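Peer 1: quick one, what's the 3D model for this:
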Amino acid sequence: MNMLNIIDPIAQDNSIESYQVHSYKPYINSFNTNDEIRIPINQQDLYVLPSASTIYIEGSVKVYRPNGDKKERVSVVEFVNNAILYLFQDIRYELNGVEVDRIKNAGITTTIKSLISMNENETKMSRLWGWDTDGIKNTKGFFSVCIPLNKVLGFAEDYNKIIMNCKHELILLRSNTNLNAVKLNTNEVLEDISINKIVWRVPHIKVSDRERVNLLRYLEKDRAISLAFRNWDLYEYPMLPRTTKHTWSVKTSSQLEKPRFIIIGLQTHRKNIGSGDMSQFDHCHLRDVKVFLNSTYFPYESLNINFADDKYLLLYELYAKFQQSYYGHRCAPLLSLKEFKDLCPLVVINCSRQNETLKTGPVDVRVELESDSEIPDQTSAYCLILNDCIVEYKPLSNIVKKIT
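Peer 2: As a prediction, the model looks like this:
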């Protein structure tokens, strides 16, 4: 028994000598709409830990209310949940000039992923990156956030090891509008949301002499190092037709990426209008959702949802079980049953258990939606697919390639 091992030596881990965070800035300090912002790490003889890195952003917001011929400055601006990431369209990470991971529509993608992944304990730190399901009211006119990269990219969330002797680059593409980041009241007009500063803060790891020798011996052989992670692939149907049944052919892929989870969300009259909250979703009286991977469908039985009679327990159960299935540990979900209905009635489909025929050849991903009444006008559908992904890199020859 452990309690009897009184002569065990004291074990101390001295393999890491220092852990220092270094700040990297973009090539050009231009952060206007549609601008591409590139933040490089060109020095190659480094051991860095991208999974623990953060994106620090500073900026200001101006909202006014017309008052006759004058503009009256609004003192309290209401940001939506996860507002700052709605200022970016795409975010991607490159290694030696090769794209490793990317998300599209950064605000929607990270909002959906965080809603199903976060638990109550994480909410204590979540305001650091502008996360609050009740929204955030800004009274100062300027903002600053520190966004963990593991809340933005699946690569940073899953791969928590160092990367050696490579060039790194983080690329952020500004959205063409700022309206999705705020929730405007009647007669309020968004003048501008300006970003003044972006810094990528990346940990540098200095190892002990013994560990350095071991790593250098491995580098000399120029063996490929595998980076295994799950990427977050978002697809959008901009405007659903006014029907009670609709089939959406989301994606056909000839690659060997295996969809693990598929999350469906609907939004009515929220995009690019300012008065709508882009961080929330609508149930649109859904009755059933089926996801087809070729001829195999998930879930096996109908969900039989009825939001009018508060019969959506099966939908909430799928949401609540996500963390156990995805991370392998049980946690209380972020939202209660009522909050789930009011804020994010997302459909979480677990398709991680699949037969052998889906592991090779093309996979046709199709979604069938059925509702009790016609889908309202200006309703967009979002489908977030969580795929397996493997990238290999060779630190000595600087070769990076995706294994698909």
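Peer 1: when you work out contacts or count neighbours from here on, use the C-alpha atoms and nothing else.
Peer 2: OK.
Peer 1: okay, helices next: where are they in the stretch 51-200 of the chain?
Peer 2: Assigned helices in the stretch 51-200 of the chain, in chain order: 106-117, 123-126, 154-158 (criterion: DSSP state H, counting those that start in this stretch).
Peer 1: next, format those as CSV and append distance to Leu87 and mean neighbour count.
Peer 2: Listed next are these as CSV, based on distance: least, CA to CA, whole Å; neighbours: other CA atoms under 10 Å:
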stretch, distance to Leu87, mean neighbour count
helix 106-117, 7, 22
helix 123-126, 18, 13
helix 154-158, 19, 22
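Peer 1: nearest to Glu188, of those helices?
Peer 2: Taking CA to CA as the measure, the helices of the stretch 51-200 of the chain were each checked against Glu188, and helix 106-117 came out nearest at 22.4 Å.
Peer 1: one more to line up against the first:
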Amino acid sequence: MSEELQIFQDPQFDTSVIREETRTYYPFVKSFKNNDEIEITVYQQDALLQISEAALIIEGTLTKTAGAGDIVFTNNAGAYLFYSISFELNGKELDRVRDPGTVSSIRGYLCYGKNEEHSMAGWNLNSPHMVIYNAATKTFILRIPLCHLLGIFYDYKRVMFGKQTLRLLRARTDVNCYKVTTADTVGELTITNIELKVKNLFLNDVQKLNLLTQINEDKPILIPFRQWEFHELPTFTEGSTKEIWSVKTCTNVESPRYVIVAFQKGRKDVKTEDIMGFDNVDISNLKVHINSEYYPYEDMNLNFDGLKYTEVYNMYLRFAKMFATNSTPSITYPLFNTTSLFVIDCSKSDDSLKSSTIDLKLEIESRKGFPRGVRAYCVVVHDRIMEYLPLSGVVRSFI
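Peer 2: Now for the predicted structure:
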């Protein structure tokens, strides 16, 4: 019987959760200098943790120590504070992101809409220098959801329990977090406090008994998500028109679903440039080689000077519609000329034809030759499934 004919059905109320509490967890060592490792452990035996909705609270100061120019935060400044971020469950690493600033910026352009812009402090394309900074006291405060930093929490929204550890490795420099208007201006960023806000859920007796029964049976819990794996090519042969980049060699279980390529010219670790921009560097063609297969089938024949990039922009739109929670793309067609992201779909393939080893290469061509100071970023999106045995506490890789 259809739903609209259920006129005698009693109203139903969800009373499985009797209490919610947001609790604050602090690092073991309060040293937040460059290259320091920060560890935050969450272990609450009598509660389920909504860790996917957890958020980092970062407080600090940003001061100008020299020069006559101005200093402002860049968009997504909080993510650039760290060199790597990892999440562990019972001592087993589930997900790790190297260079979370670049990875989250690429994911933000691809997946976020206007709703996400307003809910994430430090991320707003329309107003990148949003009010997170008190100019009078030189202090700032950021609230960064973990789902913005780690792919596992972008996909997996269910509660977790057990010993959970977040590891943060501070970046070696903070110049990517802010921008100065003149080269002689010197800024100093200091973090004074980092804490993790996590929602704890407490169940009623019926739900608690049902959960404990399944735990005593050691019923496996599968944790599926898409991992965003970061690779970087720091330099190109200046003046060359073609580059072959051997990105990685991996097993068949890490077969790429999507390969996202971006380029920057003279932006990284340069305080006068905006780290959030991704340059087209006059790319004319780009192909992904996975063993003997290559994607896309036809050459792109791009010409950014002539605004001829409709196909690669359409690839971006298809990815955004599949991954984004908001149907409105963040990058318009004119903006794509100065914020270029090349998304290659490798998901349609015959796994039976693949060997046990995957060799991933990029073939990159430029119309006028690569200029000095160009670096390339490659984000490989592949499926990952972890298996958690709740009674024994064993965590292992399923895929």
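Peer 1: what's the spacing between Gly67 of the second structure and Thr182 of the second structure?
Peer 2: Remark: distance between Gly67 of the second structure and Thr182 of the second structure (CA to CA, to the nearest Å) = 8 Å.
Peer 1: most remote residue from the second structure's center?
Peer 2: Counting by CA atoms, centre = their mean, the extreme residue of the second structure relative to its mean C-alpha position is Phe8, 47.1 Å from that point.
Peer 1: surely that one is in a helix?
Peer 2: No: checked against DSSP: H, G, I helix; E, B strand; the rest coil, Phe8 of the second structure lies outside a helix; its state is coil.
Peer 1: whereabouts in the first structure does the lengthiest helix in the second structure align?
Peer 2: What stands out as the longest helix in the second structure, according to DSSP state H, is helix 310-323. Across the first structure, the stretch matching helix 310-323 of the second structure (TM-score structural alignment) is residues 313-326.
Peer 1: residues touching that stretch, excluding its own?
Peer 2: Contacts to stretch 313-326 of the first structure, defined as CA atoms under 8 Å, 6 or more residues apart in numbering, come from residues 116-117, 303, 305, 329-333, 337, 340, 345-350.
Peer 1: show me which of those are buried.
Peer 2: Of the members of the contacts of stretch 313-326 of the first structure, the ones counted as buried by neighbours, 16 or more other CA atoms under 10 Å, are 116-117, 303, 305, 331, 333, 337, 340, 345-350.
Peer 1: those residues: which two are farthest apart?
Peer 2: Pairwise distances across these (CA to CA) peak at 24.6 Å, for the pair Ile305 and Cys331.
Peer 1: hmm, back to that, which residue in the first structure aligns with the residue farthest from the centre of the second structure?
Peer 2: Across the alignment, which pairs residues by TM-score structural alignment, Phe8 of the second structure is matched by Ile7 of the first structure.
Peer 1: before we move on, the earlier item: dump the helices of the stretch 51-200 of the first structure into TSV; add distance to Glu220 of the first structure as well.
Peer 2: Supplementary listing: the helices of the stretch 51-200 of the first structure in TSV, determined by distance: least, CA to CA, whole Å:
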stretch	distance to Glu220 of the first structure
helix 106-117	39
helix 123-126	42
helix 154-158	26
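Peer 1: among the ones you listed, which comes closest to Gln89 of the first structure?
Peer 2: That would be helix 106-117 among the helices of the stretch 51-200 of the first structure, by CA to CA, at 5.5 Å.
Peer 1: which residue numbers in the second structure does the closest one align to?
Peer 2: With TM-score structural alignment applied, helix 106-117 of the first structure matches the range 100-111 in the second structure.
Peer 1: what does that stretch contact?
Peer 2: The set of residues external to stretch 100-111 of the second structure that reach it, using CA under 8 Å, 6+ apart, is 76-85, 97, 148-150, 228, 230, 276, 316, 319-320, 323-326, 329-331, 341, 379.
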